[in-house]
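Visitor: here's a sequence, model it:
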Amino acid sequence: MGRMDGKVSIVTGGAMGIGEAIVRFLAREGSNVVVSDINEAKGRAVAESTGKKALFVRHDVSDENQWIGIIEKTLSVFGRLDVLVNNAGIVQVSDVEQTTMADWRAVHAVHMDGTFLGCKHAIPAMRQTGGGSIVNMSSTAAIGGYPKVFAYSASKGAIRAMTKSIAVHCAQMRNHIRCNSVHPGTIETPLVRQFLEAVADDPTVPDHQKDPMRGTPEDVANMVLFLASDESRHVNGAEFLIDNTTTITEGIVPK
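Guide: Alright, predicted model coming up:
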């Protein structure tokens, strides 16, 4: 018997990296999974490779109408929604002075708007069947000072705060919906490789940040699986670091 038997999940950004690992872990444990992504080829491939338990839907998380559509599609195909993992993300490598308004808005549209809209429209669907679990993907960038990804850090900090507000709201409404945030450090994904390549020759970035102790997408998927399952039924409004001490390591700012 799987840990997610009988449940239905939506995973945004499910076509690669951490999202793909989450899709595979949830499906392996018995959940039907809706794979949300703008990358159709990779998203369909992930869904098909998990068998009949996954369905791909092309989905821009910054578009409210598409959120309404994917929720409706999930309910029409599977009849319920138990888990939402807001994982879709992008990164712009620039500090506060270099960040353009276009960069700022693009990052916030995916992270802040996408997470807000997902939670807003998932809550009524989950309430229909007695509750559920929302897992919001934040980052250690929401906790430490990461100057080279200014907009990314700001948006992940907003997700951290948003998660707590949603958790308290749901607790007050007694709707049995939980909301928690996950904060990965450096994980071996295409997004992280993009950042490391961009700062490889930057003298202001410490060497230990250019070659950090890296986790894997599966390390994050294990935590998400726990939060999605009934094993975490009394865990609400919490944040979970997956960073192998990087947020408490001395020497982050060079002398």
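Visitor: going by C-alpha atoms from here, please, whenever you check contacts or count neighbours.
Guide: Noted.
Visitor: could you check how far the most centrally placed residue in the chain is from N222?
Guide: Nearest to the mean C-alpha position of the chain, by CA atoms, centre = their mean, lies N87 at 2.2 Å. Counting by CA to CA, to the nearest Å, the gap from N87 to N222 is 14 Å.
Visitor: can you check A125 too?
Guide: Counting by CA to CA, the gap from A125 to N222 is 25 Å.
Visitor: can you check E72 too?
Guide: Going from E72 to N222 by CA to CA gives 28 Å.
Visitor: what about the strands in the protein?
Guide: Using DSSP state E, the strands of the chain run over residues 8-12, 32-37, 54-58, 83-86, 132-137, 177-184, 239-242.
Visitor: ok so, going back, wait, isn't the residue nearest to the centre of the chain in contact with S139?
Guide: No. Applying CA atoms under 8 Å as the test, N87 and S139 come out as separate, 10.7 Å apart.
Visitor: do you know how far R80 is from D207?
Guide: 48 Å.
Visitor: and what of N65?
Guide: N65 is 44 Å from D207, by CA to CA.
Visitor: who's more crowded, those two?
Guide: D207 (15 against 12; other CA atoms under 10 Å).
Visitor: I have a second one here; can you model it like the first so I can compare?
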Amino acid sequence: MTTTQHTSSSPTSIPTGRVADRVVIVTGGARGIGAACVRSLVAEGALVVVADVLADEATALVAELGERTAYVPLDVTSEEGWQQAVAAAEERFGPVWGLVNNAGIVHVDPIETLSEADYRRVIDVNQVGVFLGMKAVIGSMRRGGGGSIVNISSTGGLVAYSRILGYVASKWAVRGMTKTAAQELGPDGIRVNSVHPGIVASEMTASSSRSHEQVRTQPLARAADPSEIGALVLFLVSEESSYSTGSEFVADGGFTSL
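Guide: Sure thing, here's the model as predicted:
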């Protein structure tokens, strides 16, 4: 059975902020965009479950941010793992209000040499993981009276990129899945939106010539800081976006406007 790790048995401070006392699960929350989302949500009063396979980094983040966070180990491709993660979130904090489906991977290869195994692995994490996450939280959100699901797609879910076929396929799928889920879950007061980041500053993009070329050609000629994506996710989890569902929110420095 999955267990949570946290710094105390219950939060003691009186929450304030835009998502005060909202229970939110963030997958891939240990680093990068996921960690930025966790920080933004906690800063505005949320109770955040950091769900990740990176135990050391997730535990360190929880230790830093304190009692309003908890770590749950989660492989997003496991339906049982998802069920355990939601149960752990409810036991620790209460019904889930928000889900940020952020966990994702990329594999670079031209189509002619891309193996079926590598293609399926990307689809399993990026697409099937989002499906399983949405499915897992519906009951909890209904019990809590509604919620907000934010699926992290990419500009690769709006345009094409060569050599990352599985990634592009998965991110276009996330875009469509988001719209279908929004239609089905709207009557339950559950909103579902997708976020489409462009190049985000990270160790991976710092050494990528392709990333450098992209940002040089776009209207805002720089990579995004992860906190800028975290701020957009915070808006979508909060009630400030209460009339937004089934929509794409793009943060790409204007790249897709070209």
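Visitor: which non-adjacent residue is nearest whichever residue in structure 1 pairs up with Y167 of structure 2?
Guide: Structural alignment (TM-score structural alignment) places Y167 of structure 2 against Y152 in structure 1. Spatial nearest neighbour of Y152 of structure 1, excluding adjacent residues (CA to CA, 6 or more residues apart in numbering): V91 at 5.9 Å.
Visitor: what lines up with that neighbour in structure 2?
Guide: Using TM-score structural alignment, V91 of structure 1 sits opposite V106 in structure 2.
Visitor: who's in contact with the longest helix along structure 2?
Guide: As assigned by DSSP state H, the longest helix anywhere in structure 2 is helix 165-185. Applying CA atoms under 8 Å, 6 or more residues apart in numbering, the external contacts of helix 165-185 of structure 2 come out as 105-107, 109-111, 119-120, 122-123, 126-127, 130-131, 151-154, 156-158, 160-161, 190-194, 245-248.
Visitor: kindly report the same for stretch 32-43 of structure 1.
Guide: By CA under 8 Å, 6+ apart, stretch 32-43 of structure 1 touches 6-16, 23, 26-27, 46-47, 53-60, 74, 78, 88.
Visitor: re earlier: what about the match of V91 of structure 1, distance to V250 of structure 2?
Guide: Per CA to CA, V106 of structure 2 is found 19 Å from V250 of structure 2.
Visitor: who's in contact with the residue lying closest to I123 of structure 1 once chain neighbours are set aside?
Guide: Spatial nearest neighbour of I123 of structure 1, chain neighbours left out: I177 (7.4 Å); criterion: CA to CA, 6+ apart. Applying CA under 8 Å, 6+ apart, one finds that I177 of structure 1 lies in contact with 123, 126-127, 131-134, 167, 170-171.
Visitor: which position in structure 2 pairs with I177 of structure 1?
Guide: With TM-score structural alignment as the criterion, I177 of structure 1 matches I190.
Visitor: which residue in structure 1 aligns with E64 of structure 2?
Guide: When structure 1 is aligned by TM-score structural alignment, E64 of structure 2 is paired with S49.
Visitor: then V200 of structure 2?
Guide: Here V200 of structure 2 is matched to I187 in structure 1, going by TM-score structural alignment.
Visitor: from memory that match sits against T216, does it?
Guide: Yes. Counting by CA under 8 Å, T216 is a contact partner of I187 of structure 1 at 5.2 Å.
Visitor: neighbour-wise, which of these two wins?
Guide: Set side by side, I187 of structure 1 and T216 show more neighbours around I187, with 22 against 15, by other CA under 10 Å.
Visitor: excluding its backbone neighbours, what's nearest the more buried one?
Guide: I187 of structure 1 sits nearest to G215 (CA to CA, 6+ apart), 4.5 Å away.
Visitor: in contact with the aligned partner of that neighbour in structure 2, which residues?
Guide: Matched to structure 2 by TM-score structural alignment, G215 of structure 1 sits across from A224. By CA under 8 Å, 6+ apart, A224 of structure 2 lies in contact with 198-201, 252-253.
Visitor: gap between stretch 91-106 of structure 1 and the chain center?
Guide: Its chain's average C-alpha position is 20 Å from that of stretch 91-106 of structure 1, according to CA atoms, centre = their mean, to the nearest Å.
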